[in-house]
Each structure stands twice: as structure tokens, then as C-alpha cells.
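S.K.: Sequence and predicted structure below; questions after.
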Amino acid sequence: MSPAFTNAGRCETGFPMRKRVTSLAINQELVDERILITGGLGCIGSATVKWLLLNSQCQILVGVREVDPDRARGVLGAIDRSRITLVKVDVRDPDQVLTILDHHRVTRVVHLAGLQTPDCNEHRDLGLQVNLGGTQNVIEAIKAAASPLRRFVFASSMAVYGPRSSYPAGTVAMDSALCPVNVYGTWKLAGEQLTRLLHQETGIDAISLRPGALFGPGRDTGLTATPTTAMKHVAQGLPYEIPYSNHQDYQYVPDVGAAFGNAILEPFSGYGALTLPGHCLTTHQLVQEMREAAKLLGLSDRFQISVGSETVPFICEIDSQAIVAAFPKLKQTPVRQAVHDSIEFYVSRLRNGQTV
């Protein structure tokens, strides 16, 4: 038997691993796969869709609150969308989710729909219905579907951990104690347990992925979106202050999309809760990377990014070897290139008369 990762990140015997094949063979083998991505035009959702379009032949159902082809074109850009179907899905409605699964004969699901931390804090009842109740509804629909699912990937978060000060210095073990500091993290932790139970009760291979602080194109909302906002201001030559100074695991949006793409398609057996690799930097170090990118892009004379004095207790330095072992094809863009490419993206949009 091959190893499978448990929710604690430890290794134990699970279902037999399927034979690993090359990327070309995977594309041919998975041509009949139909993947539903809830929250499919959000930051991670759209990055995952783009990765799947470029790296597979799967049919992709992009779950959205309202079907708007113009928005899809704006979010996904100049990419072949012939294998995409926009489907209206409200995860608060389990019957609607089940209808989509059965009608489209969905074989795999990436569940990303959810409210960000600020909205969860301000609208706790809605956050509970969407982030936790919605996850439960998706899972129950999967269990009731006419055709068995082959893989379920749940978007969790590093917010399931406690503040950095509650862990020892150095690398934080992935299976360290989980103690969320807010309702967003609490509901994500509960979603991980629901995902584990889905595997336990049905045998469906399931993964909970824990992203950290994302930056780059598409990162527009949420508590940790301010570094990306700073990059937009660099492109515009405008002043901006990132309100907090801290140490954080930063992750480039396309890399996170690739991680979800690998998690939904690559061979995996059992259940795993896995943290994503990131660049562990201070806010000042990230701003320095922005400064270097601005220099290369000829924007140095207008660079006006500063860092505030507020501190935040975000978790960082979490070990990510488990996901690297599970999905060895994963690549991480060097932080200097990722920051440069992000700012260059916004510069290009401005030159084309588009908003950032």
C-alpha cells in the first residue's frame, strides 16, 4: 500500500496510489473529467481555472453567484474558454448543488466559495451560512450524487493556526496545534473536519489545502490584500502605506492556482490537510522587492510605498514538505520574479487604458 497523508500531516496506510504518469498521459487520461469549481471567478478560483485550461483537457464548470460572460472574459483574459461552462450555484442551496453535480456528471470538485475574513467578522450569520453551511451542503450533495466523485479539494487556510507567538521559534510543524484566532479560521477548521469525514464515510479521495497570504493579479479583497494594493500603487506612481508590519508566508496567486490544479488532478490517495509553500518575508522585505521591481520597470522616481507601525499576529514559517512530497511537480516562482511580474501586469493594464 502507498502512503496517504492524514489531517495531521502524518503518514499512514491509505488506498492504493494510482500509477503516476507523465503530464501528456494525464491530459489524455483525464479528457473526460468534468471539474466543478465553486467560487470559480474569485482570486484562487480563476487562477485554478487558468492552470487547468493550460495543463489539462478537462471540462471545467465555473461556479458563480451570477452567470456573467463579460465578467468571465474580464477575469480570465485572453485564454481559450471553449472548455468552460459558467453555472450559477449558491452553496447555501444543497438541491441546486446536487442538480449541477448530476446534470453535468461532475467527477471532481474544488470548493472555493466563501466569504473573506472582514466579511465573516462583520456578517457572522451570513459567513456561517456560506463558509461552513455551504461546505456542508456541497459535501452532502457529493454524497447524494448519482455518480461517485473521484476527488474533492477544499480550500482551507493557514488561519486554522493560532498566532505566531504561540509556537516555538523556527519552522512550525504542519501538525502543530490548531487554534484559530477568528471565526473565518474556525469555520475553515470545521470545513477540514467535514472534508475528512467525507473521505472516511465514502472513500472519496479528499484534500484540504491551506493557502497563506496571497499576492498578485486577482488578489483584490481580504485582510492580507494590502501588499497587492501596494503593487497597484507602484504601477500608478501613487503613495500607499501597507498598514501593518509583520512576518508572513507570501504566496504568488498563479502558484496557488497551480497547487489547486495539482491537488485536483494528480495521483493522490486518502485524505490530507496540507499547507502551501510560501516566501517567508517581513513586510519591509517585500516592499524592498517592490522597490527592486520598480527600478527594473523604470518606476523608481515615483516609488512611494511605506509600512505602517501596526503589528498583526499572522502565522508564518509553517513547514510545507508534505505537499511537496505529495505533488512533486509543484513549482514555486522566485519572489523577485513574482513581484516584478505582478507590478508589470498592472503597468500593462494601465497602458491599455484598463483599471487596476
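M.R.: Looks like it arrived, so ask away. No experiment lies behind these values; they were computed from the predicted model shown. Numbering: from 1, shown residues only.
S.K.: CA only for contacts and neighbour counts going forward, please
M.R.: Will do.
S.K.: Which residue ranges of the stretch 51-200 of the chain form strands?
M.R.: 59-64, 84-88, 108-111, 151-155 (DSSP state E, counting those that start in this stretch).
S.K.: Tabulate the ones you listed in CSV, adding columns for distance to T311 and mean neighbour count.
M.R.: Formatted as CSV, the strands of the stretch 51-200 of the chain follow (distance: least, C-alpha to C-alpha, whole Å; neighbours: other C-alpha atoms under 10 Å):
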stretch, distance to T311, mean neighbour count
strand 59-64, 35, 24
strand 84-88, 40, 18
strand 108-111, 31, 25
strand 151-155, 26, 24
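S.K.: Helices along the stretch 151-300 of the chain, start to end?
M.R.: Here the stretch 151-300 of the chain has its helices, by DSSP state H, counting those that start in this stretch, at 183-202, 226-236, 253-265, 283-296.
S.K.: Pasting the second one now:
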Amino acid sequence: MSEPAVLVTGAAGLLGNAVRALLEADGRRVVPIDRVSMTEEGRPIVVCDLSDVHRLHALSVESQIVGIVHCGAHSGPMVARDNPYSMVQVNIVGTANVLEIARIHGARFVFCSSTSAYGNTPGGPVPEDVLLVPTSVYGASKVAGEQLVSAYSKQYGVDGVSLRLSWVYGPRRTTDCIVRTMIEDALAGRPTRKLFGRDFHRQFIHVDDAARAFVMALNTPHLPRQSYNVTGGTYLTLGEIGDIVRRVLPQAEIELGEGPDPVDDMQHRFDVSAVQRDLRFQPEISLEHGVRDYAAWLRNRAAA
């Protein structure tokens, strides 16, 4: 009989792929699922849609699932913006389907939530227990997912936790990201010009740090909280982030106007004392190091 396994949903995506790699490096058996059959690098994936409850159950029985890291979802407010029905089906119904696996098989459950659940925040540091008032269907889907995790815990005893990630960047991120835009423009000899952002704060976390937090949460059952803020530890304006990109890539020409991003929330620094206390989590990758890492990956990808 094979050893018990961890189910990682969204395993072809940015975070799911990184979580899978960390777990496998630790010697854990992983069942990686997504809607595609392999990652960009050619690593095999078990094809399974989150809506296919029968397939999910069959895989769980075959593989002795004892833990679930649920990263499978539309990955941000910029995705499926014109298809809110899909956002609800994938992010909310899909989460309920995977929670059923956790309930039936007694699996530890770690949910990838987002600081988009907050919407616009009061003054910081912002703790986990403030009122959540999302401004996007994506943010609302994360609130709903967290509430499902909490309800499954209270009603059925599922050992679950939600990690609210700030903006994730780094190698393999290809969806909308101002850091990637600045780097790609610099590498191509193009200027980056935005009409906003010089004084607008955004909190980034490198994908490898985010993945570590998820593995730590998976490995720490029965946490005292059911939701945690997880950020990269910085609170910088896009102008300050542009300065870091220029230090890494001196050819970068970045011009930003004043004012907020018109499609993003105004958020203050998030309080991360709970995750530091309960998981002993600290980000290890500075933004400058992360930008260098991301630039090297983008340069190699463009050359390939």
C-alpha cells in the first residue's frame, strides 16, 4: 500500500507549483491536480477539475489523502473580471467540493485566501479580526471560502486554516503584476509609464516565502486561529518599488503619476504578528533579492 499523500490543487499555478516542490523536497508524496496535464517545465499533473466531485473522491480514496493545500482558483481580481459567475463556481463551489474531501477523509486543510478579502482597510497595522468588506467578486469569493473552512471546522471538526496572502510575485507569475511589468519593460528597453502609483502602497511576498508559509501551516495542526495574514514584510509605494527595480536593472525607465491604482484597494500595513507567533513564520527573501530572481527567470524565459 502506498504512503499517505497531500493533495495540492492548482498545482500548475504559481503557488501550487511552489508548494508541491517544497513538499516533494521534504520527501512527502504529493497528488498534484489542475486542469492541465503538466507544468510549464514539463512536470506531470493529474488532470482534475474542481467541479468534478466524483474524480476528486476517487483520487482521494486511491491516494490516501491526509492533507490538502487548496491553491486552485481564479488567482486574483484581474482574472475572470468579466465572468463573475465563473469566479463563484471555481472559487466558492470548488472550495466546497475540496472541503468535502477533507471532511470525509479527515484531512488537514490549508486554504489559500487573500488580503483582497479585506477590501479597503482602516489604519494599520490591520489585524485579522477587522470587518471584511471586499470590493471585488474575487475578494468576496475568498471571504466565502474562509467562512466555509470555518463552518466545516465548527460543524464537522475539519482541521482547517486560511492564509491571507498579500500580492505574490516571482518566477512563474505571468498574470498582471507591476513588478513583472517594470522588469519586462527594462529588459526590452521600453519605458514603464503609469498615470498612478508613485505614492500608492502595495505589500508583496515572494512565491517561495508564500509556499513556505503554506507548508508550515500544513505541518502545524490545530492552530489557535483560523485565519492569518501573510506578507513579505514590506510596506512600500510603487515608486519605492520602482527604485528597487532600477537598482537591479539600471536601464529601467519608470515614470509613475500620483494617486492610487484605480482597480486596487487602499490597504494599510497588515499585522503579521499572529503568523509570526503561531507558525514562527518570517519572510526570508528581500524585495531586492526577489526582483533579481524574477528578472533572471524572465530573461531566461524570453531567451528560451
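M.R.: Sure, I can see it. Keep in mind it's a predicted model, so treat the numbers as computed, not measured.
S.K.: Could I get the TM-score for this pair?
M.R.: Laid over one another, the chains give 0.89 as their TM-score (TM-score structural alignment, normalised by the length of the second structure), with 296 aligned residues with a C-alpha RMSD of 2.1 Å.
S.K.: Quick one: the strands of the stretch 51-200 of the first structure as CSV, columns for distance to Q285 of the first structure too.
M.R.: What follows is these, written out as CSV (distance: least, C-alpha to C-alpha, whole Å):
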stretch, distance to Q285 of the first structure
strand 59-64, 36
strand 84-88, 39
strand 108-111, 33
strand 151-155, 28
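S.K.: that older thread, want to throw the helices of the stretch 151-300 of the first structure into TSV with mean neighbour count?
M.R.: Shown next, in TSV, are those (neighbours: other C-alpha atoms under 10 Å):
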stretch	mean neighbour count
helix 183-202	20
helix 226-236	23
helix 253-265	24
helix 283-296	18
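S.K.: Those helices: which one's closest to D220 of the first structure?
M.R.: Of all the helices of the stretch 151-300 of the first structure, helix 226-236 sits nearest to D220 of the first structure, with 7.3 Å by C-alpha to C-alpha.
S.K.: ok now do the aligned partner of T181 of the second structure in the first structure, which residues does it touch?
M.R.: Aligned by TM-score structural alignment, T181 of the second structure pairs with T229 of the first structure. Applying C-alpha atoms under 8 Å, 6 or more residues apart in numbering, we find T229 of the first structure in contact with D220.
S.K.: L148 of the second structure now?
M.R.: Contact analysis of L148 of the second structure by C-alpha under 8 Å, 6+ apart lists A96.
S.K.: how near is it to S162 of the second structure?
M.R.: The gap separating L148 of the second structure from S162 of the second structure is 10 Å, by C-alpha to C-alpha, to the nearest Å.
S.K.: Same check on V272 of the second structure?
M.R.: From V272 of the second structure to S162 of the second structure the distance is 14 Å (C-alpha to C-alpha).
S.K.: what residues do these two have in common as contacts?
M.R.: Taking C-alpha under 8 Å, 6+ apart as the contact rule, V272 of the second structure and S162 both touch Y228.
S.K.: Just confirm S300 of the first structure contacts L238, I think it does.
M.R.: No. In this structure S300 of the first structure lies outside contact range of L238 using C-alpha atoms under 8 Å: 11.7 Å.
S.K.: Near the residue nearest to H222 of the second structure when sequence neighbours are not counted, how many other residues are there?
M.R.: Nearest residue to H222 of the second structure, sequence neighbours excluded (C-alpha to C-alpha, 6 or more residues apart in numbering): D159, at 6.2 Å. Residues near D159 of the second structure, counting by other C-alpha atoms under 10 Å, number 23.
S.K.: for the helix or strand where R349 of the first structure lies, packing partners?
M.R.: Applying DSSP states H and E as the criterion places R349 of the first structure in helix 335-351. Applying 3 or more C-alpha pairs under 8 Å, 6 or more residues apart in numbering; DSSP states H and E, one finds that helix 335-351 of the first structure makes contact with helix 226-236, helix 283-296.
S.K.: mind giving me JSON lines with the ones you listed and columns for distance to F268 of the first structure?
M.R.: As requested, those are exported to JSON lines (distance: least, C-alpha to C-alpha, whole Å):
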{"stretch": "helix 226-236", "distance to F268 of the first structure": "33"}
{"stretch": "helix 283-296", "distance to F268 of the first structure": "34"}
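S.K.: For I242 of the first structure, which of those is the nearest?
M.R.: helix 226-236 (5.9 Å).
S.K.: to the chain's geometric centre, what's the distance from the closest one?
M.R.: How far helix 226-236 of the first structure lies from its chain's middle: 21 Å, per C-alpha atoms, centre = their mean, to the nearest Å.
S.K.: host element of the most centrally placed residue in the first structure?
M.R.: The centroid of the first structure falls nearest to I44 when counting by C-alpha atoms, centre = their mean (4.3 Å). Here I44 of the first structure, judged by DSSP H and E, is contained in helix 43-55.
S.K.: Distance to Q59 of the first structure added to the helices of the stretch 151-300 of the first structure, as a markdown table?
M.R.: Below are the helices of the stretch 151-300 of the first structure laid out as a markdown table (distance: least, C-alpha to C-alpha, whole Å):
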| stretch | distance to Q59 of the first structure |
| --- | --- |
| helix 183-202 | 24 |
| helix 226-236 | 31 |
| helix 253-265 | 12 |
| helix 283-296 | 37 |
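S.K.: Nothing else from me, thank you.
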